[in-house]
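Trainee: no FASTA, just this:
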């Protein structure tokens, strides 16, 4: 139980540390000039209903998908390789790249062309540079970095782009808690009951196809046998004809007209004798 409590305590610390990093990153983004910048926090990941994106900022330099990290230990960026405490953080960089691609995928081409990903390091890390196509910045200089970028979106087009991002990225706050390590929200119940009719219909369709295929194979086998071994079917037809003919022939002991047998039965002979005796008595005086 102590070991379990220690694991839970460690997990709670990681979640709290991540929440602090997201909060610090959100405060840096909220400090951007509101007349030019639109900032969204904790939005749903397009195409992944159980995942979220920490922050999205829209301004004159374009659309920025920002993932906050509050790592402990030394963070270094050399030759495009990001490491934390000596371990490669390529998976984190790839995650930011995938999130930026997902956001760009739901925007119009003009918005998708100016969408980029930023990995923001909270805490005491002072790292800046590029890890592949992803910008790496510390939270302390995130605001100044965004303001230093040249504008690529016309001032008149900014409200339209901001509305497009706002309407196409739903909030994930109701389905995903805030904190470190949270990339997947609570599992949603699967609509199994709704899927059963479709599954039953699919099984019925497959069964029908299997039955039709079996019938077709039987017909093909019959035709092949008829073409290769015709004498077998000739013998079978002759046997069936003889059997049918023999079943229709009358028995030799049966009268074909009356249906009675040639030899009279015992009961019939006694009846005739009794009638003859009665006729003889009635004829005597």
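Mentor: Looks like it arrived, so ask away. Model, not experiment: these values are computed from the prediction.

Trainee: Every contact and neighbour count from this point should use C-alpha atoms.
Mentor: Fine.

Trainee: and residue 219, how many neighbours does it have?
Mentor: 12 (other C-alpha atoms under 10 Å).

Trainee: So it versus residue 236, what's the distance?
Mentor: 18 Å (C-alpha to C-alpha, to the nearest Å).

Trainee: cool, residue 280 as well?
Mentor: For residue 280, the distance to residue 236 equals 64 Å [C-alpha to C-alpha].

Trainee: Show me the helices in the stretch 1-150 of the chain, by range?
Mentor: 2-30, 90-105, 109-112, 142-148 (DSSP state H, counting those that start in this stretch).

Trainee: In terms of secondary structure, what does the last one contact?
Mentor: In terms of contacts (3 or more C-alpha pairs under 8 Å, 6 or more residues apart in numbering; DSSP states H and E), helix 142-148 is packed against helix 2-30.

Trainee: A further structure is provided below for comparison with the first:
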């Protein structure tokens, strides 16, 4: 079993990005941003969010002010944002670099689940995402794992003294039916075919009642703890977690691996309260 905090609103970063820490001399606080080099992109998934706040800055060297741009992709819409950067008098990077004051952009995200920010300027861009809708609840959700009704072969992995069962897709698909309201947690891993590679990108689709609800894109990094018990020569990636809040009613879920040259395995959890797993 596992526990996660329940949020009335939740923002999840997809993949791995470099953190960039800023010190505010006025408040004495250290604030974490995400660093995007030119042409870099960062993706997010949002849950129960109406309005997003995008805080942006750039790293300034000798300049006191400069213009910069970034592109926002929200659903099928794309928007180019232009901002003017002025050097901050109260904040600086922990590594000593000078940074600009933050610029704030508010965007409506009602009924949206995914968005991305791409740095289209020649500057090093710093971004931080927030929302007034994020309020941490005092209660926790208890999760239990379950076996999907349609899947391929099983794979046992070992982490320390504990073992976990993961599932390969069958003909590229894993299927099961849940009754909501319920929270679904999907843990995905990739098995490296090339032990020399440091990382690989992979993706998979999630369908609910035949409708594509999310295109998951991940970057697989080699795990230093997880081991394949049946084939110790092959290397696993670290586990990537995605959470879906399913509304009341029947949900026929399908996980589809469309990567022809990526071996993906999955483990599934559901919130313990109100659990009912239907047979297909």
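Mentor: Sure, I can see it. Nothing here was measured: the structure is a model prediction, and the numbers come from that model.

Trainee: Any chance you could compute the TM-score here?
Mentor: The TM-score (TM-score structural alignment, normalised by the length of the second structure) is 0.22; 102 aligned residues with a C-alpha RMSD of 6.3 Å.

Trainee: Give me whichever of the helices of the stretch 1-150 of the first structure is most buried.
Mentor: helix 90-105 (a mean of 19; mean count of other C-alpha atoms under 10 Å).

Trainee: Check which helices and strands that one is in contact with.
Mentor: strand 38-45, strand 62-69, strand 81-84, helix 109-112, strand 115-121, strand 134-138.

Trainee: Buried residues, the helix or strand where residue 138 of the second structure lies. List them.
Mentor: Using DSSP states H and E, residue 138 of the second structure maps to strand 136-146. In terms of neighbour count (16 or more other C-alpha atoms under 10 Å), strand 136-146 of the second structure has its buried residues at 142, 143, 144, 145.

Trainee: could you dump the helices of the stretch 1-150 of the first structure to a markdown table with distance to residue 245 of the first structure?
Mentor: Putting these into a markdown table (distance: least, C-alpha to C-alpha, whole Å) gives the following:
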| stretch | distance to residue 245 of the first structure |
| --- | --- |
| helix 2-30 | 89 |
| helix 90-105 | 80 |
| helix 109-112 | 85 |
| helix 142-148 | 102 |
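
Trainee: now for those, which one comes closest to residue 224 of the first structure?
Mentor: Across those, residue 224 of the first structure has its closest neighbour in helix 90-105 (56.6 Å, C-alpha to C-alpha).

Trainee: quick one on the thing from earlier: with respect to residue 213 of the first structure, which of the helices and strands packed on helix 90-105 of the first structure lies nearest?
Mentor: Per C-alpha to C-alpha, nearest to residue 213 of the first structure of those: strand 38-45, 44.9 Å.

Trainee: helices or strands up against that closest one?
Mentor: Against strand 38-45 of the first structure (3+ C-alpha pairs under 8 Å, 6+ apart) you get helix 2-30, strand 48-59, helix 90-105.

Trainee: what's the angle between that strand and strand 48-59?
Mentor: Orientation note: strand 38-45 of the first structure sits at an angle of 160 degrees relative to strand 48-59 (axes from the mean of the first three to the mean of the last three C-alpha atoms, to 10 degrees).

Trainee: Other residues contacting the helix or strand residue 242 of the first structure falls within?
Mentor: Using DSSP H and E, residue 242 of the first structure sits within helix 230-248. Helix 230-248 of the first structure is contacted by residues residue 226 when judged by C-alpha atoms under 8 Å, 6 or more residues apart in numbering.

Trainee: Need the three-state assignment for residue 207 of the first structure.
Mentor: helix (DSSP: H, G, I helix; E, B strand; the rest coil).

Trainee: So it versus residue 214 of the first structure, what's the distance?
Mentor: Relative to residue 214 of the first structure, and taking C-alpha to C-alpha, residue 207 of the first structure is found at 11 Å.

Trainee: contacting residues for residue 71 of the second structure?
Mentor: Counting by C-alpha under 8 Å, 6+ apart, residue 71 of the second structure makes contact with 78, 79, 80, 81, 117, 118, 119, 120.

Trainee: secondary structure element for it?
Mentor: Counting by DSSP H and E, residue 71 of the second structure is found in strand 65-74.

Trainee: Hmm, residue 115 of the second structure is touching residue 77, no?
Mentor: No. Judged on C-alpha atoms under 8 Å, residue 115 of the second structure makes no contact with residue 77 at a distance of 9.4 Å.

Trainee: With neighbour numbers in mind, choose between these two.
Mentor: Neighbours per residue, other C-alpha under 10 Å: of residue 115 of the second structure and residue 77, the larger number sits with residue 115, 20 against 8.

Trainee: and residue 57 of the first structure, how many neighbours?
Mentor: 22.

Trainee: roughly how far apart are the closest residue to it other than its chain neighbours and residue 100 of the first structure?
Mentor: The shortest distance from residue 57 of the first structure to any non-neighbouring residue, by C-alpha to C-alpha, 6 or more residues apart in numbering, is to residue 39 (4.4 Å). For residue 39 of the first structure, the distance to residue 100 of the first structure (C-alpha to C-alpha) stands at 15 Å.

Trainee: biggest strand in the second structure by residues?
Mentor: strand 173-192 (DSSP state E).

Trainee: Who are the packing partners of it?
Mentor: Under the contact rule (3+ C-alpha pairs under 8 Å, 6+ apart), strand 173-192 of the second structure is packed against strand 235-236, strand 240-256, strand 263-271, strand 277-278.

Trainee: of all the helices and strands packed on strand 38-45 of the first structure, which lies closest to residue 68 of the first structure?
Mentor: helix 2-30 (5.4 Å).

Trainee: can you give me the angle that closest one makes with strand 62-69?
Mentor: 150 degrees.

Trainee: Output the contacting helices and strands for helix 2-30 of the first structure.
Mentor: By 3+ C-alpha pairs under 8 Å, 6+ apart, helix 2-30 of the first structure packs against strand 38-45, strand 48-59, strand 62-69, helix 142-148.

Trainee: Of all these, which one is nearest residue 199 of the first structure?
Mentor: Across those, closest to residue 199 of the first structure is strand 48-59 (C-alpha to C-alpha), at 23.2 Å.

Trainee: Many thanks, I have nothing further to ask.
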